[in-house]
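1. missing the sequence, but the structure's below:
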């Protein structure tokens, strides 16, 4: 597991201070190195966080290692700070193709790949609201840590992923420490690593990732407001847009 995290932390070289961190209901946002980075917020956060009010002004290099923490709030902060530094300067993001279409913004990745999935065994890691309507004609399996109707528990990954032809993996699995195992189980599949939590790095291909589908920030101030006001999929309605880069076409 440590290889992925060692590589990610070594890829972030910015020592600039963190301007601010916002731990929202759905997204965690960090501002650093002239950019903003996201992570999916933990579902449960203690009422007392010993570091609350102390993060702004601290060096980014001091907070990035929190990504390794088993404390969900610390891991979200670490990932958001990591993304703020990497994604602000990423050549990969500059090469990525914006995804525009008829589907709601948070579902554009699934809309883009739909035509390639007929007759394929498809697994999606993470519950995406509205996907069941967009892919109503496709037989796929959704694995989710907090399962909703029709989802499988994330423990089913050990059985489902080795049989899949395509796997769509939420990058938020970085913060809960499950991504390395998910990628290992998906070695035989075409893998799309996706979501606002994605660090835009070409080296993902060395871990079996075929496509990067992360976000490009269009309006940082609007993104801050959406996160501050508890927004989830609303983030994709103007503040950010999905973009796609093929690593192994």
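-> Here it is on my side, so go on. Keep in mind the model is a prediction, meaning the values are calculated, not measured.
2. contacts and neighbour counts: CA atoms only from here.
-> Will do.
3. can you pull the buried residues of the helix or strand residue 62 falls within?
-> Per DSSP states H and E, residue 62 falls inside helix 60-63. Of the residues in helix 60-63, those buried by neighbour count under the rule 16 or more other Cα atoms under 10 Å are 60-61, 63.
4. could you do stretch 153-173 as well?
-> Residues 153-154, 157, 160-173 are the ones in stretch 153-173 that count as buried (16+ other Cα under 10 Å).
5. same question for stretch 134-146.
-> Buried-residue list, stretch 134-146, by 16+ other Cα under 10 Å: 134, 138, 140-144.
6. also this one, for the comparison:
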């Protein structure tokens, strides 16, 4: 389990597994996503948070830099910079052949709006927390005894994310958005959720089975299978969006 005295452990372990010889071949932002492509024909994304809390150290153009070097910026307290770091990290783990070898399989439905559907029966009568505002969650989980949504930028009915300290230890199921890797809340959220069935969701999540060692039971993320379509898809130039460039994949620890 996570060493609470070193919340960086989870990031350091993810970063150190990246081959330092792999290079960044493309990098940018498309809509709400930061994206990175690499010389191994991998591609990844992470939720862009426009938070310039500390000066940037990452160059505007990281093309040609070591993928591991760029991925290390996932630890930055400048969240806009950290999103690029996570996208670089995800481009390594989400390579289709690597993800498949690690035990990831295709999700039955290639649409994020359906991500809660497989949990409808299992969560019946349970106290469920969703970290991140997913507007389609209530309809997909109609039989839960209580559905609590934690969100930094609250909408009506949400609790502020600071309620996590009080709420998570009392819940049966916890769904955590992968963007929690970007803002550095993921290590603490996993620690608070250790008594619950914990599911990480979203394209910002690394396809890394070692996350099971930190209490993750299920991990659902995204693997780019057509790098040529990746940037046009994220930019909205393809009708099917990101789904024309790849697929949702999942890993179950138990």
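-> That came through, no problem. Just so we're clear, the structure is a prediction, and the values are computed from it rather than from any experiment.
7. just to revisit the earlier point, what's the matching range in structure 2 for the helix holding residue 62 of structure 1?
-> Helix 60-63 of structure 1 corresponds to residues 67-70 in structure 2, going by TM-score structural alignment.
8. average distance between the matching stretch and structure 1?
-> When structure 1 is overlaid, stretch 67-70 of structure 2 sits 1.7 Å from its aligned residues on average, using mean Cα distance after the TM-score superposition for structure 1.
9. can you give me the strands for the stretch 101-250 of structure 2?
-> 105-106, 127-131, 146-151, 159-160, 173-177, 197-201, 218-224, 246-252 (DSSP state E, counting those that start in this stretch).
10. list the buried residues for stretch 8-15 of structure 1?
-> Burial within stretch 8-15 of structure 1, assessed by neighbour count using 16+ other Cα under 10 Å, is assigned to 8-9, 12.
11. what do you get for stretch 111-118 of structure 1?
-> Residues of stretch 111-118 of structure 1 classed as buried: residue 111 (neighbour count, 16+ other Cα under 10 Å).
12. how about that stretch, aligned to which bit of structure 2?
-> Counting by TM-score structural alignment, stretch 111-118 of structure 1 pairs with residues 117-124 of structure 2.
13. over in structure 2, tell me which residue corresponds to residue 20 of structure 1.
-> Aligning on TM-score structural alignment places residue 20 of structure 1 opposite residue 26 in structure 2.
14. pull up the aligned stretch in structure 1 for the longest helix seen in structure 2.
-> The helix of greatest length in structure 2, counted in residues with DSSP state H as the criterion, is given as helix 79-93. Mapped onto structure 1 using TM-score structural alignment, helix 79-93 of structure 2 spans residues 72-86.
15. in what helix or strand does residue 52 of structure 2 lie?
-> Secondary structure assignment for residue 52 of structure 2, by DSSP H and E: no helix or strand.
16. wait, it touches residue 82, no?
-> No: shown here, residue 52 of structure 2 and residue 82 do not form a contact pair, counting by Cα atoms under 8 Å, at 10.1 Å.
17. quick one, which of these two is more surrounded?
-> Neighbour comparison, residue 52 of structure 2 and residue 82: the larger count goes to residue 82, with 30 against 12 (by other Cα atoms under 10 Å).
18. and the residue mapped onto residue 156 of structure 1 from structure 2, how far is that from residue 82 of structure 2?
-> Residue 156 of structure 1 maps onto residue 163 in structure 2, with residues paired by TM-score structural alignment. Distance, residue 163 of structure 2 to residue 82 of structure 2, by Cα to Cα, to the nearest Å: 24 Å.
19. residue 26 of structure 2 now?
-> The value you get for residue 26 of structure 2 to residue 82 of structure 2, if Cα to Cα is used, is 16 Å.
20. same check on residue 254 of structure 2?
-> Distance of residue 254 of structure 2 to residue 82 of structure 2, given as Cα to Cα: 31 Å.
21. cool, and residue 235 of structure 2?
-> When Cα to Cα is applied, the distance between residue 235 of structure 2 and residue 82 of structure 2 equals 20 Å.
22. what do you get for residue 40 of structure 2?
-> In this structure, residue 40 of structure 2 and residue 82 of structure 2 are separated by 22 Å, where distance is defined by Cα to Cα.
23. show me where structure 2 has its helices.
-> Counting by DSSP H, structure 2 has helices at residues 9-16, 67-71, 79-93, 96-101, 137-140, 164-167, 186-192, 227-234.
24. nearest to residue 217 of structure 2 among those would be which one?
-> Proximity to residue 217 of structure 2 (Cα to Cα) singles out helix 186-192 among the helices of structure 2, at 10.6 Å.
25. matching residues in structure 1 for the closest one?
-> With TM-score structural alignment applied, helix 186-192 of structure 2 matches the range 179-185 in structure 1.
26. what residues does that stretch touch?
-> The list of residues contacting stretch 179-185 of structure 1 from outside it, by Cα atoms under 8 Å, 6 or more residues apart in numbering, reads 1, 4, 157-158, 161-162, 169, 171, 173, 207-209.
27. let's see that with 10 Å instead.
-> Taking Cα atoms under 10 Å, 6 or more residues apart in numbering as the criterion, the residues outside stretch 179-185 of structure 1 that touch it are 1-5, 125, 154, 157-164, 167, 169-174, 186, 189, 191, 193, 207-209.
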